[in-house]
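Student: this one's structure only:
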């Protein structure tokens, strides 16, 4: 049954099949229902380092840049190139601010500000040849999340839900958590997890990182669960009547949201109840659950993954180091290093890492040239790492030039990263489309892109 016929059937038959059954069908409203081919993973956890972490202080060591510290940046690198705040200014090299050392059997070079992540050198694949199209934070986040510079396009989490649906009936299939600390925290707009052109029930749901994760999750005094369910059923019946008169996707979304919110009243308190977590696990993350920290969000991400949430994004705002890049990168790394490591360890110990893709990285990198004591935005080269199912650990893919300015080997675009993520989920990126406004939209856009086979096991 094609999607048009299915929606027609649902809209005309809603009053007869009941709102609960309808909401179950809505939760799996995708063009595929099953993957294109056998998937390597079930879910994605995207650790978003918002602000643009410096690849030169993290995963891409440049000894030649160290030799040129304080000297004029060779014009051959920058002539005619787009810069952010350094445009038209005298450019001087800034050497790496932290020592790098080799780790694991792979002898992967990692900065000393990431001692915990370094323990996973043989589990991660570092891509040193990422590049992007947008030089300012908000459009760069938009491009990383949606594959487009145009606001209003679906986020990658929504695309994944559209393709595969959610494994959880009682929690959202796409959850977002945020934290901050260590540096300037750029604001993150909620449209970064919007469903855009896709049905509204596929959008990300932001949980609060401290206190109750969802506002008003508990009933007020005098309202019982049974009476609330009666109200929801009555509202959904009215919505169902309306949907028989006109096909309107917002009505289906509204019904699903009422039902999901009702189910979440039981599921969310259970999700947040960490009494069953061992002290060893809590010590591993080094956090107090619910304290609003990145580490606490990492623990919550593992618990969401266990309960079937398909796509989880953790934003940490604090990587925008236009000044004090040395002290700033160390401070921000301290906020995320142990939590990231703990998440990888915890997933691995529970047998979940092989069915999860973890992506760590920001929206762009930082310049090899100094901006006072900091570094400016940089789109020509930056680093991310991946770990989990289908990923060849201990891999370094791609290469930048001697100063870390541009990519010289195996360039990787944002669309390439998206295509690889979908591939691991069992989805063919060219076939995952949605027709709107007379066009077939897709996450990976219209330009040619590729699956990054060099990092796959």
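Tutor: Yep, it's here. All values reported here derive from a predicted model rather than from experimental measurement.
Student: use CA for all of it now, contacts and neighbours both
Tutor: Noted.
Student: ok so residue 428 is a strand residue?
Tutor: No: looking at residue 428 with DSSP: H, G, I helix; E, B strand; the rest coil, it is coil, so not inside a strand.
Student: since we're on it, how many residues are nearby?
Tutor: The number of residues packed near residue 428 is 19, by other Cα atoms under 10 Å.
Student: Identify the residues contacting it.
Tutor: 36, 419, 422 (Cα atoms under 8 Å, 6 or more residues apart in numbering).
Student: All the helices of the stretch 201-350 of the chain, in order from the start?
Tutor: 225-245, 249-272, 279-285, 294-306, 325-349 (DSSP state H, counting those that start in this stretch).
Student: could I get those helices as a markdown table with distance to residue 388 and mean neighbour count?
Tutor: Putting these into a markdown table (distance: least, Cα to Cα, whole Å; neighbours: other Cα atoms under 10 Å) gives the following:
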| stretch | distance to residue 388 | mean neighbour count |
| --- | --- | --- |
| helix 225-245 | 40 | 16 |
| helix 249-272 | 23 | 18 |
| helix 279-285 | 19 | 15 |
| helix 294-306 | 13 | 24 |
| helix 325-349 | 8 | 20 |
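Student: Mind putting the ones you listed into JSON lines with distance to residue 26?
Tutor: Listed next are those as JSON lines, based on distance: least, Cα to Cα, whole Å:
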{"stretch": "helix 225-245", "distance to residue 26": "13"}
{"stretch": "helix 249-272", "distance to residue 26": "7"}
{"stretch": "helix 279-285", "distance to residue 26": "36"}
{"stretch": "helix 294-306", "distance to residue 26": "21"}
{"stretch": "helix 325-349", "distance to residue 26": "30"}
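Student: Against that first model, consider the following:
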């Protein structure tokens, strides 16, 4: 086949061929930058194409989710309802409750006395956002946050409600939001996990948190959240045992990988590849984790911003500062769980302590990211699993009261990552019981979070047991009104 035939038949010449080849090489190079292990041979074809490839341009690169476990009362935080003071002690009208199901803790009550908040509210910022006196530091950043007052959920008890907001389903064995992020986007830092979990405990009545909340579900185990502890070893069993140095560890891992490769050849189980990747990740983390968890090098003005508690491992303040460092180092999804918000009776005594635990550090996290130029690319979400009733649980006394679970409406706030600052979205009725404007379902929130990260919640799917699953199940709409 001669040169003239090629040029006439395929309309190509040497210059054209080399030009096209250069485009192909350039595409391959770009692919390797977007997905560092694209050509490593350690991942499946589908996984390589999935990881790191967004559906559209993202607003945010990373997420820090501040989960207030136990459900803080919206009526003592961000949803000001003066009518409850005027009707204090009067029974909630049946037309407002409209036969809503109750928990076993209040279903036996014959009366539902309305109770106004003991804590004063004021408007702050150019937006005039209403904030309780319990959150003076968050009040100072209202022009940077979006308060959503119209959140609602389907679950009325803690475990299913918390599981629902984390996984999109009330039962277990579903991938958590962070696992979906890891699956959909991969990791920015190959030396740290894509999904990290931090736990803290307040002084109030706590509800348990469980590993199913950061589970990989039916996704590969490499996508599960990595829990950090408050001990000397932030990640248990990460360090080498006595008598084993890094050279010996590397040699052992190489032999183990060879054995696992043989196992994969024989059984074809993709989880074997996941184990190989986990061993390699742990090896790299031995160097990266001590550095990122060392808070001793933080300057005095940062310590002052978060509060002295940030130097005590395991506190909410310490976890907020650690979350900033992890996010700054490229961790896709950092999730904090702060327990103690379940105020069924002693709300007046407990909630101020809980608010004090989180108020300063939550605001500091927003301010810290903003001064570093990272807020625009980091999405922060603050809130619980449902709200609290406008009526008192049990008998109403002048000195104290409690509030039961309320899934019909509650408040959260978001900041950075493409969310409009200085706005309030949604509205509840004057009783603070039902939503009257712009409802936001849990699946809507999940769809919006994925959208801000450049992912279409309807396209981020995984086939399991013959069905294509997604975080939002078959529901969810992006809340475009809060997106900048």
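Tutor: That came through, no problem. Quantities reported herein were computed from a predicted structural model and do not represent experimental measurements.
Student: TM-score for the pair, please.
Tutor: The TM-score (TM-score structural alignment, normalised by the length of structure 1) is 0.93; 438 aligned residues with a Cα RMSD of 1.7 Å.
Student: Need the residues that contact stretch 322-331 of structure 2.
Tutor: With Cα under 8 Å, 6+ apart, stretch 322-331 of structure 2 has contacts from 62-64, 187-189, 192-196, 292-293, 295, 333-334, 365, 369, 374, 378.
Student: Select from those every entry located in strands.
Tutor: 62-64, 195-196, 333-334, 378 (DSSP state E).
Student: Looking at the residues you listed, which is nearest residue 384 of structure 2?
Tutor: Nearest to residue 384 of structure 2 among those: residue 64, at 14.1 Å, using Cα to Cα.
Student: Break down the stretch 1-150 of structure 1 into its strands, ranges please.
Tutor: 43-50, 100-103, 108-111, 124-130 (DSSP state E, counting those that start in this stretch).
Student: separation between whatever residue of structure 1 lines up with residue 384 of structure 2 and residue 383 of structure 1?
Tutor: The equivalent of residue 384 of structure 2 in structure 1 is residue 362 (alignment by TM-score structural alignment). For residue 362 of structure 1, the distance to residue 383 of structure 1 equals 8 Å [Cα to Cα, to the nearest Å].
Student: List the residues that contact the closest residue to residue 257 of structure 1 other than its chain neighbours.
Tutor: In space, and not counting its chain neighbours, residue 257 of structure 1 is closest to residue 201: 6.9 Å by Cα to Cα, 6 or more residues apart in numbering. Residue 201 of structure 1 makes contact with 27, 195, 253-254, 256-257, according to Cα under 8 Å, 6+ apart.
Student: Please render those as a markdown table that adds distance to residue 6 of structure 1 to the earlier fields.
Tutor: Formatted as a markdown table, these follow (distance: Cα to Cα, whole Å):
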| residue | distance to residue 6 of structure 1 |
| --- | --- |
| 27 | 14 |
| 195 | 20 |
| 253 | 15 |
| 254 | 18 |
| 256 | 16 |
| 257 | 20 |
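Student: okay, residue 362 and residue 383 of structure 1: which has more neighbours?
Tutor: Legend: neighbour count by other Cα under 10 Å for residue 362 of structure 1 and residue 383, higher for residue 383 (29 against 26).
Student: Kindly indicate whether the aligned residue in structure 2 for the more buried one is helix, strand or coil.
Tutor: Alignment note: residue 383 of structure 1 maps to residue 411 in structure 2; criterion TM-score structural alignment. Assigned by three-state DSSP, the conformation of residue 411 of structure 2 is strand.
Student: residue contacts, residue 411 of structure 2?
Tutor: Here residue 411 of structure 2 is in contact with 74, 78-79, 147-151, 383, 387 (Cα under 8 Å, 6+ apart).
Student: Spatially, which two of these are the most separated?
Tutor: Among the contacts of residue 411 of structure 2, 147 and 387 lie farthest apart (Cα to Cα), at 14.1 Å.
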